[in-house]
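Q: Sharing a model that was predicted from the sequence below.
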Amino acid sequence: MTAEREPAIRCVGGIAHDSNGRLLLVRRGNPPGEGLWSLPGGRVEHGESDETAIVRELLEETGLSVTVGALIGTVTRPAPRGRYEIHDYACQVRSGVLRAGDDASDACWADAAILATLPLVEMLHDTLKAWDQLPRS
């Protein structure tokens, strides 16, 4: 079975920048990408909308409550059985205190200098650059 015919696992991610233009990132605590930095997010649960999943995932992984905005883009990554179809949305932080939780082992606001030092999940930097979503500071 080819990757295109294998089941798609719907996932979401949140792209948030703070008032200084820094990008919200989490270090993954579990596979895939364990130990690498990525956008916060995860699987959409049965019966959940993308918006509800993003709000839940960001709160669980970062302690932050967000308002979900426009779809920025979609990427596909291989999964053990099928493929992850990840829909990344713009998010605005409403409240909360940044802290790592759930399956994130760390969380941070990254400026361009910090981002350049972090081990990122595959293609994250190039994708954010193509979408004009890199840190603005």
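A: Looks like it arrived, so ask away.
Q: rest of the way, CA atoms for contacts and neighbours
A: Fine.
Q: Please give the number of neighbouring residues around L118.
A: The local packing of L118 (other Cα atoms under 10 Å) involves 13 other residues.
Q: Now do the same contact list for it.
A: L118 makes contacts with L36, W37, as judged by Cα atoms under 8 Å, 6 or more residues apart in numbering.
Q: does it sit in a helix, a strand or a coil?
A: What DSSP: H, G, I helix; E, B strand; the rest coil gives for L118 is coil.
Q: how about the strands of the protein, start to end?
A: Secondary structure of the chain (DSSP state E): strands at 8-16, 23-28, 37-38, 41-43, 64-79, 82-96, 104-110.
Q: Rebuild these as JSON lines, extending it with distance to K129.
A: Listed next are the strands of the chain as JSON lines, based on distance: least, Cα to Cα, whole Å:
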{"stretch": "strand 8-16", "distance to K129": "12"}
{"stretch": "strand 23-28", "distance to K129": "12"}
{"stretch": "strand 37-38", "distance to K129": "14"}
{"stretch": "strand 41-43", "distance to K129": "19"}
{"stretch": "strand 64-79", "distance to K129": "12"}
{"stretch": "strand 82-96", "distance to K129": "14"}
{"stretch": "strand 104-110", "distance to K129": "14"}
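Q: take a look at this one as well, against the first:
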Amino acid sequence: MKSLIARLWRSIGGSLQWRILWIFHAKFMVGVTGIVRDEDGRVLLLRHRLWPEGRQWGLPTGYAIKGETFQDTVVREVREETGLAVRPGELVQLKSGYRLRVEVAYEAEFVSGTVKIDSLEILEAKWFAASDLPEGLLESHRRLIAGKGE
């Protein structure tokens, strides 16, 4: 029986195989976070308008778009939320186990630009020394900044 199933699977070809896999497997959103640092080692934090009161400070974060690399997501989200250009660096976290979401975090280096916030999503953007992080910063982001991940 297994041999028959294997032969059938191989015979249907790649495109149909992908469609079948898509139907029967879980779908996830991918949240991508950028740990953006400047030349002095300060980290870029945003006060997010749509996050819960008292926990609004966090790193630039957004969801990957279909067909986009996660590194490109970091670049796009930082540009959309702050107007800044960044260069993605090392992958520092890949975490699953959420119901419908996977979390990815990359280090990122500030390249150029002046902060121009997207006032729909962001209330303010500031650079902080790792030793002087604001109250209301998400604990998971505090750990990412410290290099401890989750």
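A: It's in. Quick caveat, the model's predicted, so the values are computed rather than measured.
Q: And the TM-score between these chains?
A: Here the TM-score for the pair of chains, by TM-score structural alignment, normalised by the length of structure 1, is 0.75; 123 aligned residues with a Cα RMSD of 2.5 Å.
Q: ok so, going back, which one, of the strands of structure 1, ends up nearest to V55 of structure 1?
A: Each of the strands of structure 1 was checked against V55 of structure 1 via Cα to Cα, and the shortest separation belongs to strand 64-79, namely 6.0 Å.
Q: residues contacting the equivalent of L123 of structure 2 over in structure 1?
A: Matched to structure 1 by TM-score structural alignment, L123 of structure 2 sits across from S105. S105 of structure 1 makes contacts with V26, R27, R28, G29, G35, as judged by Cα under 8 Å, 6+ apart.
Q: So which of these is the closest to V93 of structure 1?
A: Ranking the contacts of S105 of structure 1 by separation from V93 of structure 1, with Cα to Cα as the measure, puts V26 on top at 15.0 Å.
Q: That closest one: what's it in contact with?
A: Residues in contact with V26 of structure 1, defined by Cα under 8 Å, 6+ apart, are W37, S38, L39, P40, E61, T62, A100, A104, S105, D106, A107, C108.
Q: which of the residues you listed does structure 2 keep?
A: Contacts retained in structure 2 from these (both residues aligned by TM-score structural alignment, their matches' Cα atoms under 8 Å), given in the numbering of the listed structure: W37, S38, L39, P40, A104, S105, D106, A107, C108.
Q: how close does the last one get to L24 of structure 1?
A: Pointing back at C108 of structure 1 there. 6 Å (Cα to Cα, to the nearest Å).
Q: Which of these two has more residues huddled nearby?
A: In terms of neighbours (other Cα under 10 Å), L24 is the more surrounded of C108 of structure 1 and L24; the figures are 24 against 17.
Q: All good on my end, thank you.
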